[in-house]
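Trainee: Provided below for reference: sequence and predicted model.
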Amino acid sequence: MRQKYIAISLLACVLTACSHNDENIVVNDGPVVAQITAGINLPTRASGTTWDAGDAIGVSTVSTTATTGGTHYLNMKYVTTAADGNFTHFGGEASGIFFQDASETVTFSAYYPFDEDSQERTTAGTINDVTTSDQSAQKNFDFMFATGATASKNSPTVKFNNTDNGTTDARFKHMMTRLVLNITTDTGAGFTADQVASGTYTLSGIKHSGTFNTEDGTAEATGNATDNWEITDYITYTNNIGTCSLILYPQTGASLTFSATIDGQTYTGTLTPAFAASTSYSYDISIQKTGLVISSGTIQDWTNGGGDKIEIN
């Protein structure tokens, strides 16, 4: 009788072990949560260095290899809390993206900054209520877009980078255009550095309204160009060189008038950047009492759009 009880006990242990193993198999066959990491196609952001804590992106699936069903998500909000490029769903892991099919490979796209007026799980739309007239708020319109990142249930980390997606560079790219003005003078120009630093500066010919398509990353200007847009407050001076870095909507046919008013006298010059998307244009402006000298500079960030050399007397 004792041997019978022992045999029954051993059988119960075996059945319990099988039950636990079965439970583990069910868990492994269930949905797997996506992990998201993101890099930027530049060493620096125009509005700051790398990601900032609290930055939010909108993530969507572009395609899946699954023949039926599969993973489909639209405009999911992910946030980097530590500014390290690792993003988690703002509502917690249980509310985020899960892979359903073990055999599928899913391609993702994402945009920045997340449109707070939009809703998750709806088609990403167009942001059309942001202007560039207040350059102190560049973070609100430094629009970026990424696509081509792939992941699967067996490899669930969605990597928006340039090393883990075959030949595809899936890093975030700036979709606006950038204009950099470097303002200088010298002892033979008739002005002191302090006089230049206390001057008033404007640009005419820029369109500040525009749209950003969060589905394909296209940014473009709309509306009319403005006159006498003052940029004085956006100039920072280091070693007697004033630098003004502006983020603007891509626009065609722009011919800009740069004006400097110093000691009651106004000096003007013309700039004609192409203002292509993802491109930066730099101009060195030397202020002299005989006029302005505007020449092109070298760009390290974004795509180098160059510039022209213009002398005004």
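Mentor: Nice, thanks for sending it over.
Trainee: Only C-alpha atoms from now on, for both contacts and neighbour counts.
Mentor: Noted.
Trainee: Show me where the stretch 51-200 of the chain has its helices.
Mentor: 193-197 (DSSP state H, counting those that start in this stretch).
Trainee: Ends of stretch 219-232, what's the gap?
Mentor: Taking Cα to Cα, to the nearest Å, stretch 219-232 runs 26 Å from one end to the other.
Trainee: Report the distance from that stretch to the chain centre.
Mentor: The chain centre lies 21 Å from the centre of stretch 219-232; the measure is Cα atoms, centre = their mean, to the nearest Å.
Trainee: Repeat that for stretch 303-313.
Mentor: Worked out by Cα atoms, centre = their mean, stretch 303-313 lies 26 Å from the chain centre.
Trainee: ok, longest helix in the chain?
Mentor: Across the chain, the longest stretch assigned as helix under DSSP state H is helix 2-29.
Trainee: Can you name every helix or strand that the very next helix or strand once past that one contacts?
Mentor: For helix 2-29, the following helix or strand on the C-terminal side (DSSP states H and E) is strand 32-33. Counting contacts by 3 or more Cα pairs under 8 Å, 6 or more residues apart in numbering; DSSP states H and E, strand 32-33 packs against strand 98-99.
Trainee: List the contacts of the strand it packs on.
Mentor: With contacts defined as Cα atoms under 8 Å, 6 or more residues apart in numbering, strand 98-99 is touched by Pro31, Val32, Val33, Ala34, Gly70, Thr71, Ser152, Lys153, Pro156.
Trainee: I'd assumed Gln100 was in contact with the first one.
Mentor: Yep, that's Pro31 we're talking about. Yes: applying Cα atoms under 8 Å, one finds Pro31 in contact with Gln100, separated by 4.9 Å.
Trainee: In addition, the following structure is provided for comparison:
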Amino acid sequence: MRKIYFFAVVALALAACDNDDKYVDNEPVAAQITANIGNSISSRAAGTAWDTGDKIGITTFRENEQGVNESKYVNMEYTTENGEGKFTGTPMYFQDAQAEVTFTAYYPFTGTEGTAPAIIENNTRAEQQTLGNQPNFDYLWDSRVGKKGQPNINFEFAHKMSKITMTFQDGEGTDVNKIESYSFDGLVLEGTFNPATGEAKAKEMDSETLTLNVENVISGTARPSIIVYPQTTAGQVVLRIVKDGQTYKCELAFAGGELKAGTDYQYTITLNKTGAKVTKSEIHPWSLQTGTGDATME
């Protein structure tokens, strides 16, 4: 009887362990959200660090038994409280241990939690091209897959806009510190961003002139970048530089006649008495493109 009793206890213990394991496996597990831009956790919209209180929107998709994607969590508002790249918000749970869930995320957050965000319309005119305003339209997007056994979702956001960076260089007998303004002719300055797909694009409309008034230009030091919508340019974009009342004209060529998403186009402009010259320049935070061209005085 003692042996029978012993084995009965063991059997009960094993059954209890088995039941406990099943119970634990059925417990919901919350997704843990972190977000980087490219390869740097501190890099963010417009090339700066995440700010305290920055918000992203997250939507989840899971394929049901009929092969149709269902969204349990829609446009969930997640915030980085300390600007360190860890985001928190209303918990999003994995229920099924085997099911994979797709997470899409965009920046900056818009709309209302629980409601799919609408396509965002905006413009990139001169008043928007400040360090304070650029993060509002430097759109970011990414998609990741997670499951219950792998609840850590680490978004690697990509820039969805295009960027142009100018550096002005003293040439023979010139001083770029006297530049008063520079402008771009041939860019479309209105566009849209779709938070569901991550597509940013310029509208089909006439191009405009984007003029930036400047002072204290330092030779060899990059100016703050402008951010514009990805677009196909109708020919070349014309750069005009005003210095001492004289206008310098330069044509900027983009590979394939296109400004691509996530690309920073950098130009170094050397001003001389009789004109200016454009040289190639590498970029780092966004993907590399180079540009060439010639400039003459008007």
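Mentor: Here it is on my side, so go on. Keep in mind it's a predicted model, so treat the numbers as computed, not measured.
Trainee: Give me the common contacts of Pro31 and Gln100 of structure 1.
Mentor: Lys153.
Trainee: For the two, indicate the residue with more neighbours.
Mentor: The neighbour comparison of Pro31 of structure 1 against Gln100 (other Cα atoms under 10 Å) goes to Gln100, with 19 against 15.
Trainee: Identify the residues contacting whatever residue of structure 2 lines up with Met175 of structure 1.
Mentor: By TM-score structural alignment, Met175 of structure 1 lines up with Lys160 in structure 2. Counting by Cα under 8 Å, 6+ apart, Lys160 of structure 2 touches Asp138, Tyr139, Leu140, Trp141, Gly198, Glu199, Ala200, Pro230, Ala261, Gly262.
Trainee: farthest-separated two in those residues?
Mentor: Of all pairs drawn from the contacts of Lys160 of structure 2, the greatest distance, 14.6 Å, lies between Trp141 and Pro230 (Cα to Cα).
Trainee: burial measure for the nearest residue to Thr80 of structure 1 once chain neighbours are set aside, as a count.
Mentor: Leaving aside its sequence neighbours, Thr80 of structure 1 sits nearest to Phe87 (Cα to Cα, 6 or more residues apart in numbering; 4.4 Å). For Phe87 of structure 1, the neighbour count with other Cα under 10 Å is 22.
Trainee: count of residues packed around Asp22 of structure 1?
Mentor: Asp22 of structure 1 is flanked by 12 other residues according to other Cα under 10 Å.
Trainee: Quick check: the gap between the counterpart of Gly125 of structure 1 in structure 2 and Thr130 of structure 2.
Mentor: By TM-score structural alignment, Gly125 of structure 1 lines up with Ala118 in structure 2. As judged by Cα to Cα, Ala118 of structure 2 and Thr130 of structure 2 stand 25 Å apart.
Trainee: Could you do Ile153 of structure 2 as well?
Mentor: Distance from Ile153 of structure 2 to Thr130 of structure 2, counting by Cα to Cα: 32 Å.
Trainee: Tell me which of the two has more neighbours.
Mentor: Between Ile153 of structure 2 and Thr130, counted using other Cα under 10 Å, Ile153 has the larger neighbour count: 18 against 14.
Trainee: how about stretch 272-290 of structure 2: buried residues?
Mentor: Within stretch 272-290 of structure 2, the residues scored as buried using 16 or more other Cα atoms under 10 Å are Asn272, Gly275, Ala276, Lys277, Val278, Ser281, Pro285, Trp286, Gln289, Thr290.
Trainee: against structure 1, where does that stretch fall?
Mentor: With TM-score structural alignment as the criterion, stretch 272-290 of structure 2 aligns to 288-306.
Trainee: Just checking the distance from the matching stretch to the centre of its chain.
Mentor: Using Cα atoms, centre = their mean, the offset of stretch 288-306 of structure 1 from its chain centre is 24 Å.
Trainee: Kindly check the end-to-end length of that stretch for me.
Mentor: End-to-end for stretch 288-306 of structure 1, by Cα to Cα: 23 Å.
Trainee: Noted, bye for now.
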